[in-house]
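# need a structure here:
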Amino acid sequence: MIERYTLPEMGRIWSDAHKYEVWCKVEVEVLAAHAAAGTVPADSVEPVRNAPPPNAKDVDEIEKTTQHDVIAFLTAWADNTTPREAAAYVHFGMTSSDLLDTALAVVLTEATDEILSKLNNLIGVLRDHALEHKDAIKVGRTHGIHAEPDTWGHRVADITFALARSRDRLLRAREAVGVVAISGAVGTYSNIDPDIEKQVAENLGLKPSPVSTQVIIRDGIAEWVNALAIIATVLETFALEVRHGQRTEVRELQEPFGKGQKGSSAMPHKKNPIISERLAGLARLVRGYTTPVMEGIPLWHERDISHSSVERIALPDASITVDYMLNIATRLASGLIVNRDRMIANLESSGGLIYTSVVLLELVDAGMSREDAYALVQGAAMETWNTGTPFRETLRTAASVAGKTLDEARLDKVCEPQRYVDRLAGTFERLAELS
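The predicted structure follows:
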């Protein structure tokens, strides 16, 4: 991922320097477990443990010849080991994927924990925002058209619960990727005891894979990337609400706009929803990684490396992008301006058409058939659409033509926005309990 969208801690997690630190840690854990089991000399452990991780440039230089990154790493690290002979027992009984998949599990869980920290924070911010605006009456919209009254807090609550479910998915995916395989060339433990794998997994705070071939099958990694893609898409859902709400014709919402900020190089009046649009664009990128990662599940026989090149790009980029998205989404939610007056003005702009559903039910309750009541209300509504005459007037006229008398006092009572949202209390009670 480019530097523009890479936050410092997530960048560190996916850096080459940290990768080699983790590779060294895995190799030391395997070596120490061998030594404890008596498989290798006990005095080989400390010299290797004390050897600093190799410089990435040194590894790259060696790889130009070996065309094999693990061998290049082992060679460069051996050069840092004193005495160098102690390095002879490094990687004992292992194959490259034992190191790669186990180290990747460490890095994936670290990246997940960083994302979870930001996700938890955003859930809290959105929860509090929704509760603050639980009574902010606005018009609900279906298909982009005014529907029934709603509240802004209700809409945000929906997104907040979706993010909470996304958090649960990511926690399950963390379990799926947090597995270790130290099982040898085709996963049969031909040159390494399964107890070594168990010990290494325990020391790393992970679990042994229940089975591996040469690699751990990639369904867990695919699950992890899909969990990130869902998070990104829920964030886009929030962004889409803001983008719509900030349109000039709507003006119910507005992104934070800082002192000195500029909206357009040509038009000084512009305040554009740039954070929301950035979230929308980046979500497309994260979703784009799901298919190539999924295609890493079927590999040839015990292993090929067609998944490797994909994962070197997709896994860091997907997690770095989601990490960044959570950061800017939190900034957006924290500074979002909610224009309640404009929400009321928009709600009233249709001349009362938003009350057709309750009027329909009132007419049915007064004894009309649903078909006749629907035709009467729709006819009055279309007249309001076409002429701008308030709905209650067109309704009164249509009822008179049909020989019906309206209970005006009853309609006054039911044609109130608050009537439509009175039963949302339970939703907000559940939201308040969300952590």
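
# CA atoms for contacts and neighbours, from now on please.
Noted.

# you'd agree residue 263 is up against residue 271?
Yes - using CA atoms under 8 Å, residue 263 makes contact with residue 271 at a distance of 4.9 Å.

# So which of those two has more stuff around it?
residue 271 (18 against 15; other CA atoms under 10 Å).

# part of a strand, is the more buried one?
No - assessed with DSSP: H, G, I helix; E, B strand; the rest coil, residue 271 is coil; it does not lie in a strand.

# if I pick it, what's in contact with it?
For residue 271, the contact set (CA atoms under 8 Å, 6 or more residues apart in numbering) comprises 257, 262-264.

# Next one: it from residue 237, what distance?
According to CA to CA, to the nearest Å, residue 271 stands 20 Å off from residue 237.

# so where do the strands sit in the stretch 201-350 of the chain?
Along the stretch 201-350 of the chain, the stretches classed as strands by DSSP state E, counting those that start in this stretch are 207-208, 253-254, 337-338.

# Now render these as a markdown table, adding mean neighbour count.
A markdown table is the format used below for the strands of the stretch 201-350 of the chain (neighbours: other CA atoms under 10 Å):
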| stretch | mean neighbour count |
| --- | --- |
| strand 207-208 | 21 |
| strand 253-254 | 22 |
| strand 337-338 | 18 |
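
# how about a markdown table for those strands, with distance to residue 184 added?
Output for these, formatted as a markdown table (distance: least, CA to CA, whole Å):
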| stretch | distance to residue 184 |
| --- | --- |
| strand 207-208 | 14 |
| strand 253-254 | 57 |
| strand 337-338 | 58 |
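
# Show me what the host helix or strand of residue 376 is packed against.
Under the criterion of DSSP states H and E, residue 376 resides in helix 370-387. Judged by 3 or more CA pairs under 8 Å, 6 or more residues apart in numbering; DSSP states H and E, helix 370-387 is in contact with helix 356-365, helix 391-401.

# Let me have those helices in JSON lines, adding mean neighbour count as columns.
Putting those into JSON lines (neighbours: other CA under 10 Å) gives the following:
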{"stretch": "helix 356-365", "mean neighbour count": "18"}
{"stretch": "helix 391-401", "mean neighbour count": "18"}
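
# how about this one, so we can line them up?
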Amino acid sequence: MGTEQSTCVATTCDRYPRLAKFHNTIPQFDMADKDQQILDLQQELERIKAQGNLQFDAYQTVLTRRYCSAAMSELFSQRSRIGIWRKLWLALAESERALGIDTITLEALEEMKAHLYVTDSDFEIARVEEKKRRHDVMAHVHAFGVVAPSAAGIIHYGATSCYVTDNAELIIMRDALDILLNRLAKVIWNLSNFAMKWKEEPTLAYTHLQPAQLFDLQAIEQVRKDLRFRGAQGTTGTHFQGDASKCDQLNELLCTKLGFPSCYDVSTQTYTRKVDLIIANAIAGLGATAQKICGDIRHLANWKEIEEPFEANQIGSSAMAYKRNPMRSERVYSLARELMSKPANFANTLSDQWAERTLDDSAIRRMDIPDMFLLSEAILLGLDNITDGLVVYPKRIQSRVQEELPFMVTESIIMKLVAKGASRQEAHEEIRVLSHQAGSVVKNEGKPNDLVSRIKNTEFFKPIWGDLDSMLDAKLYTGRSVDIVERYCGAGGPVELKLVPYMKSIIETSTAELSV
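Okay, the predicted model is just below:
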């Protein structure tokens, strides 16, 4: 028990600073007392490990640790989920009492109200009970009854497990959709402002200057609007002590208490898993949009036309100091890839629900539903950060436009020649030959595009020589782009009108800050 044990304890304390206080209090002269202190230290270590408080010694999802907001992470936490279960049990008991079940006392309801927050000790009680019962819902029924003893006999009265699990899932998804809608509105606002600021900058037909589309906002708004409550029905979904009218009254009371317009028209023990798939499809569409946006930004960054925000002390590469990697766009692109894969899981879960239901939906939904929303928020936080600080390099854009502009005006040259009496086919052939010659100079000799000088030195084009310089104005070839952006993103346009319900959140929300 000598030096070897002391070294072991010191090493353990280095790894877990919270335990250092135990080591520091071990008297060096009393071996028996030292043995007890070592035992206490080991027990404390086991206790901390059991609670999962060693953030560097247990796997944590990167979504909650680095990429998502505290609000979204907390919403999907166990404390939030079980707290919602307790609210559901309280709402059920209150509604049942209102409909005539007088065995539910006011004292029971008051005790339930006083213990809606789930404490650490409540979780410990449930953990011990679940070990015996192998049933998480019943374990938490027991834990709730311990702190609300007057209600212990009526908690979960007339309910099946899916009353709390499914309805809690619907409540959580509803609240998560509200978070996503506000995040998405902020990104659309950023893109709209960007489009208005740069609407007159001609560029080589890249889509980054197109106004933000509202398809994703509308799709997610629709699934949020269509979301309903499962209700309180049991395994068959038909009875309230034989009084069918009270079934409907009970569900109406629950919907009012829990903030839903109504229940789904038909549900048995579970709400249909089609709901999860519909939500997943809408959110996966957001992932596709995000990947498209960030893919374009990455290409534009490579061409040095546009960059995402790059901080003064940011390092792009540990080896190549000059690099300015678009790491924000790369992250969003990567997360979007995973998000787009989610509907396949929900489709498989739906199709594998035999008859009324099977339980093989349980484990996968515990992972997929939180992941879907956490991924979505991480993507939107990334897009908010990117789109609020995009850096545009007009001179570089103009330089690239000038490289290609001679080719872009060739159709207009042909039209002018025809208007002056030339053959359209002859004009096309002449311009084709000169264009290929100029292209060869650019590609094979590395010289500037000399198509304009070739045209000015070719007799066939003499009728339009006087017009040629005025035709080399890039703004002549942007069509109605400026008008479209102003009409869509400007005052009174569709974007402004659609974002009205979200303006308070947009104004109050600061631009997202990202961890690497």
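
# who's in contact with residue 391 of the first structure?
Residue 391 of the first structure touches 351-353, 380-381, 384, counting by CA under 8 Å, 6+ apart.

# which position in the second structure aligns with it?
With TM-score structural alignment defining the correspondence, residue 391 of the first structure maps onto residue 451 in the second structure.

# Would you quantify the distance from that match to residue 421 of the second structure?
Separation of residue 451 of the second structure from residue 421 of the second structure (CA to CA): 22 Å.

# repeat for residue 35 of the second structure
Using CA to CA, residue 35 of the second structure is found at 107 Å from residue 421 of the second structure.

# out of those two, which sits in the busier spot?
residue 35 (14 against 9).

# if I pick the closest residue to residue 191 of the first structure other than its chain neighbours, what's in contact with it?
Using CA to CA, 6 or more residues apart in numbering and skipping the chain neighbours, the partner closest in space to residue 191 of the first structure is residue 93 (4.8 Å). Contacts of residue 93 of the first structure were listed using CA under 8 Å, 6+ apart, and they are 184, 191-192.

# of the residues you listed, buried ones?
184, 192 (16 or more other CA atoms under 10 Å).

# Keep only the contacts of residue 391 of the first structure that stay in contact in the second structure.
Counting by both residues aligned by TM-score structural alignment, their matches' CA atoms under 8 Å, the second structure reproduces these contacts from these: 352-353, 380-381, 384.

# ok, and the most crowded of these?
residue 381 (27 neighbours).

# which SS state does the equivalent of residue 120 of the first structure over in the second structure fall under?
Residue pairing (TM-score structural alignment): residue 120 of the first structure is matched to residue 185 of the second structure. Here residue 185 of the second structure takes the helix state, with states given by three-state DSSP.

# so what corresponds to residue 341 of the second structure in the first structure?
Aligned partner of residue 341 of the second structure by TM-score structural alignment: residue 288.

# Please report how far the residue sitting furthest away from the middle of the second structure lies from residue 282 of the second structure.
What lies farthest from the middle of the second structure is residue 459; by CA atoms, centre = their mean that is 60.7 Å. Counting by CA to CA, the gap from residue 459 of the second structure to residue 282 of the second structure is 59 Å.

# what's the burial count for the aligned residue in the second structure for residue 260 of the first structure?
Mapped onto the second structure by TM-score structural alignment, residue 260 of the first structure lines up with residue 313. For residue 313 of the second structure, the neighbour count with other CA under 10 Å is 6.

# quick revisit: and the helix holding residue 376 of the first structure, how far from the chain's centre?
Between the centre of helix 370-387 of the first structure and the centre of its chain there are 43 Å (CA atoms, centre = their mean, to the nearest Å).

# What's the average distance for that helix when superposed on the second structure?
Helix 370-387 of the first structure, aligned to the second structure and superposed, deviates on average by 2.7 Å (mean CA distance after the TM-score superposition for the first structure).

# can you pull the contacts of the residue nearest the centre of the second structure?
Of all residues in the second structure, the one closest to the mean position by CA atoms, centre = their mean is residue 376, 1.3 Å from it. If you count contacts by CA under 8 Å, 6+ apart, residue 376 of the second structure has them with 180, 283, 286-287, 336, 339.

# With neighbour count added, can I get those residues in TSV?
Converted to TSV, the contacts of residue 376 of the second structure look like this (neighbours: other CA under 10 Å):
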residue	neighbour count
180	25
283	26
286	24
287	27
336	25
339	26
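
# pretty sure residue 352 of the first structure is touching residue 392, no?
Yes - between residue 352 of the first structure and residue 392 there is a contact under CA under 8 Å: 7.1 Å.

# Residue 426 of the first structure: neighbour count?
Counted with other CA under 10 Å, residue 426 of the first structure comes out at 10.

# Where does whichever residue in the second structure pairs up with it sit: helix, strand or coil?
Matched by TM-score structural alignment, residue 426 of the first structure corresponds to residue 484 in the second structure. Of the three states, residue 484 of the second structure takes helix under three-state DSSP.

# what's the closest non-adjacent residue to residue 461 of the second structure?
That would be residue 455: by CA to CA, 6+ apart, it lies 6.2 Å from residue 461 of the second structure.

# closest one to residue 44 of the first structure among the helices and strands packed on helix 370-387 of the first structure?
helix 356-365 (79.4 Å; CA to CA).

# Check the burial of residue 317 of the first structure by counting its neighbours.
Neighbours of residue 317 of the first structure (other CA under 10 Å): 21.

# so what corresponds to it in the second structure?
Aligned partner of residue 317 of the first structure by TM-score structural alignment: residue 371.

# Aligned to residue 236 of the first structure, what sits in the second structure?
Here residue 236 of the first structure is matched to residue 291 in the second structure, going by TM-score structural alignment.

# wait, doesn't that match sit right on residue 337?
Yes - the pair residue 291 of the second structure / residue 337 is scored as a contact, 7.4 Å apart, by CA under 8 Å.
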